[in-house]
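In: sharing a model prediction with you, sequence too.
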Amino acid sequence: MSASNRRVLLKSRPQGEPTPANFDLVEAPIPEPKEGEYLSRTIWLSLDPYMRGRMSEARGYASNVELGDPMVGGTVGQVVKSRNPGFKEGDFVVEQSGWQSYAVSTGAGVTKLDPNAAPLSAALSVLGMPGMTAWWGLMQIGKPKAGETVVVSAASGAVGSVVGQLARLHGCRAVGIAGGKAKCDYVVKELGFDACVDYRAAGKDLFRELRAAAPKGIDVYFENVGGAVQAAVLPQLNDFARVPLCGLVSQYNEMQMSPGPDWRLLLVRRVTVQGFIVSDHFGEMEGFRKEVPPAVKAGRIKYREDIVQGLENAPEAFIGLLKGRNFGKLLVQVSDDPTRK
């Protein structure tokens, strides 16, 4: 066990795009668990777009990070000391320890992991919050029907990649939108999407490229991005289309609302748009547990990880995430994973 607890704190609130100056890497004493608590060593840290909202002062769906506090985030850790009878040394756990090397917990809201069931890191990607987000948004809001066309933005990412694969498993045409040829090739050749549009190469022809990939129009649009991608999609929505509104990552750094597409189309075409936060539905995931883990184990749903080594590199990796630099689920390996050879 290292001699100190490394932590990444929120030093200042970003004005527009976050910069390394908004973060502060500090060392603190390793905390001691009290009666009823345990101490865990962070192995994996998940980096996700929602964290940008937690850095601001604006009101959101959850409390924001206070200046001087560690950044929030989902983690996988290993118990190294326990005074809680429900957890023993060596247990692997999924928790919300944030951007730090060690954390103390009472065990509330914590899930134990079986290291033999799946790689530990999968609990932060396809078998965790991103996978649940994909399944809930598509199945409960998108309600795909065989033969329909499902379009998903950020298609090579942790959420979008699962959305498209689920759509294919349910008999739909799956069309991805991603940035770069490598990502589009991965989406089609590795994940099995029917088509993928490279929005960076398409430029002003994004509307036309998308029309060619979805010639019958769009029945379900899983929204992760917003901005120019959204503007190209909305006019192509079919009557009674459904739009699970998961994220708007292209707009998270904006300091004021930018002009948007003509939302009158949503009225004329009777489109259902529903924003959702997956944590509201964690208690309703029986369908996810029945469908996704077996499909992952059987190889019918694949996933990709983009791993950054070292907690000190989390700020730069997070900044890159908001610019679409990651390829797959972005994770920070904070310490050694004893289950990986």
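Out: All right, it came through fine. Residues are numbered from 1 along each chain as shown.
In: please count neighbours and contacts with C-alpha atoms only from this point.
Out: OK.
In: report the buried residues of the helix or strand where residue 293 lies.
Out: Assigned by DSSP states H and E, residue 293 falls within helix 286-297. Buried residues in helix 286-297, counted by 16 or more other CA atoms under 10 Å: 288, 292, 293.
In: then this one, side by side with the first:
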Amino acid sequence: MKVILEKEGSSIYRNVFIHIPLLCLGIVLSFALSSCTQQNSSSSSASNDKPKVVATSTIIADLTQEIGGDEIKLTGILKPGTDPHVYEPVPKDTQVMEEANLILYNGYNLEPGLIKLMKSAGGKARQLPVGEVVKPLQLNEGAKGKVPDPHVWGDVKNAIAMVNAIRDALIKLSPQDKEEFTKKAQQLTDELKQLDSWVKVQIQTIPADKRKLVTTHDAFQYYGRAYQIPIAGTLIGISTEEQPSAQTVQRLVEEIKKIGVPAIFAETTINPALIQTVAEEAKIKLAPRELYSDSIGAPGGEGDTYIKMIEANTRTIVEALGGKYTPFQRSTNQ
């Protein structure tokens, strides 16, 4: 009998000692899962509490992210490489606009499909045409007559005005973050001022008789006027919706032969086939690197921010037209 009790007791103790660690492990796991759930819930709640900002173009989205940082929840509608002139909105675009607290768009009809959607969508978001803080160049668009040129960011000084407008809109949206928005906008402005000066120096290295720009569409008037490189010709006008006729192509070919530029330029958001044809017929080089016109580049690429886009374009122009390119050096002393 004694032996039996000992065996039974031993079995009981063994079972107890086996189940205690399992019980503790279960408590620990339960606590950990509960803690993770609470943290995820807290993180999700914090994210949902942030002001919801929507930016249409990649350029505006980039500038807004630089200023807003982690203080806002930013959604950029257009993806890098997408042409805003011809973009057709999708149902998801309606949803993000309806949920937004602030919508930042370029204006001057750069993104006609998205502007139309924005005007018709519900929601109570403030709508700010960031590009329209700049007095536009008026260009002749044939039957349309004079229309405002929307490509205002080509002049870096105009980008600084856009930064100020974005900063003020974010402060109005989230006053408690005024100090942070102001600090980041000032840092960005300082860098843009350096960039503006650098571009001027780079373009002046191009021989004067070669300092002319021929591109696919008329997106570089602000850049040309700011940095003293005239736009000698374009295949199409302000909007990429335009389809050039055979006569237009031939006129550009003849113009290129007259002015004698060493190269002409394709653009990242437009099929290069037609401008390639122009280059072949004019017996002139097509620059080996394309220009960023209406969009920044893909993440990880040389033009994946506004600043890097302007830097890359300047390098492409300078090298193709016979200038001496010096990389942009950012100074932190300003």
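Out: Okay, I see it. Note that this is a predicted model, so its numbers are computed, not measured.
In: so after superposing, what's the score?
Out: Once superposed, chain against chain, the TM-score is 0.34 (TM-score structural alignment, normalised by the length of structure 2); 175 aligned residues with a CA RMSD of 6.2 Å.
In: before we move on, back to that, tell me the helix or strand right after the helix holding residue 293 of structure 1.
Out: strand 305-309.
In: what packs against that next one?
Out: strand 329-333 (3 or more CA pairs under 8 Å, 6 or more residues apart in numbering; DSSP states H and E).
In: packing partners of the strand it packs on?
Out: For strand 329-333 of structure 1, the contact count by 3+ CA pairs under 8 Å, 6+ apart identifies strand 38-46, strand 305-309 as packing neighbours.
In: out of those strands, deepest packed?
Out: Neighbour counts (mean count of other CA atoms under 10 Å) averaged over each of those peak at strand 38-46, with a mean of 27.
In: packing partners of that one?
Out: Using 3+ CA pairs under 8 Å, 6+ apart, strand 38-46 of structure 1 sits against strand 75-82, strand 102-105, strand 329-333.
In: out of those, which gets nearest to residue 23 of structure 1?
Out: strand 329-333 (15.8 Å; CA to CA).
In: in three-state terms, label residue 234 of structure 2 for me.
Out: Here residue 234 of structure 2 is strand, with the state taken from DSSP: H, G, I helix; E, B strand; the rest coil.
In: against residue 20 of structure 2, how distant is it?
Out: Distance, residue 234 of structure 2 to residue 20 of structure 2, using CA to CA, to the nearest Å: 80 Å.
In: which of those two has more residues huddled nearby?
Out: Using other CA atoms under 10 Å as the criterion, residue 234 of structure 2 and residue 20 rank with residue 234 on top: 21 against 11.
In: that one reaches residue 215, doesn't it?
Out: Yes - the criterion here is CA atoms under 8 Å, and residue 234 of structure 2 meets it with residue 215 at 5.0 Å.
In: helices of the stretch 101-250 of structure 2, start to end?
Out: 112-120, 156-173, 178-203, 221-226, 246-259 (DSSP state H, counting those that start in this stretch).
In: and the shortest one, which residues are buried?
Out: Neighbour counts over helix 221-226 of structure 2 (16+ other CA under 10 Å) mark 221, 222, 223, 224, 226 as buried.
In: likewise for the last one?
Out: With burial defined by 16+ other CA under 10 Å, the residues of helix 246-259 of structure 2 counted as buried are 249, 252, 253, 256.
In: now do it: which elements does it pack against?
Out: strand 231-236, helix 273-282.
In: who's in contact with it?
Out: With contact meaning CA atoms under 8 Å, 6 or more residues apart in numbering, helix 246-259 of structure 2 is reached by 232, 233, 234, 235, 278, 279, 281, 282.
In: tell me how many other residues surround residue 236 of structure 2.
Out: 21.
In: quick check: it touching residue 217?
Out: Yes - with contact defined as CA under 8 Å, residue 236 of structure 2 and residue 217 form a contacting pair (4.7 Å).
In: hey, where'd the helices end up in the stretch 101-250 of structure 1?
Out: Counting by DSSP H, counting those that start in this stretch, the helices of the stretch 101-250 of structure 1 are 129-136, 160-169, 181-185, 199-202, 206-213, 227-233.
In: related to what we said a few turns ago, closest to residue 112 of structure 2 among the buried residues of helix 246-259 of structure 2?
Out: residue 249 (26.1 Å).
In: picking up where we left off before, with distance to residue 105 of structure 2 added, can I get the buried residues of helix 246-259 of structure 2 in TSV?
Out: As requested, these are exported to TSV (distance: CA to CA, whole Å):
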residue	distance to residue 105 of structure 2
249	33
252	33
253	36
256	35
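In: closest to residue 198 of structure 2 out of those residues?
Out: Using CA to CA, these come closest to residue 198 of structure 2 at residue 256, 28.1 Å.
In: residue 104 of structure 2 against residue 128, yeah?
Out: Yes - counting by CA under 8 Å, residue 128 is a contact partner of residue 104 of structure 2 at 5.0 Å.
In: compare the two (neighbour count), which wins?
Out: It is residue 104, of residue 104 of structure 2 and residue 128, that has more neighbours when counted by other CA under 10 Å, with 24 against 18.
In: check the gap between the more buried one and residue 60 of structure 2 for me.
Out: Applying CA to CA, the value for residue 104 of structure 2 to residue 60 of structure 2 is 7 Å.
In: before we move on, what about residue 192 of structure 2?
Out: From residue 192 of structure 2 to residue 60 of structure 2 the distance is 14 Å (CA to CA).
In: more neighbours: which of those two?
Out: residue 60 (26 against 20).
In: now the helix or strand hosting that one against helix 156-173, angle please.
Out: Per DSSP H and E, residue 60 of structure 2 falls inside helix 58-68. Helix 58-68 of structure 2 runs at 60 degrees relative to helix 156-173, counting by axes from the mean of the first three to the mean of the last three CA atoms, to 10 degrees.
In: would you mark the buried spots in helix 58-68 of structure 2?
Out: Buried residues in helix 58-68 of structure 2 (16+ other CA under 10 Å): 58, 59, 60, 61, 62, 63, 64, 65, 66, 67, 68.
In: what packs against that helix?
Out: Packing contacts for helix 58-68 of structure 2, counted by 3+ CA pairs under 8 Å, 6+ apart, involve strand 52-55, strand 73-76, helix 156-173, helix 178-203, helix 306-320.
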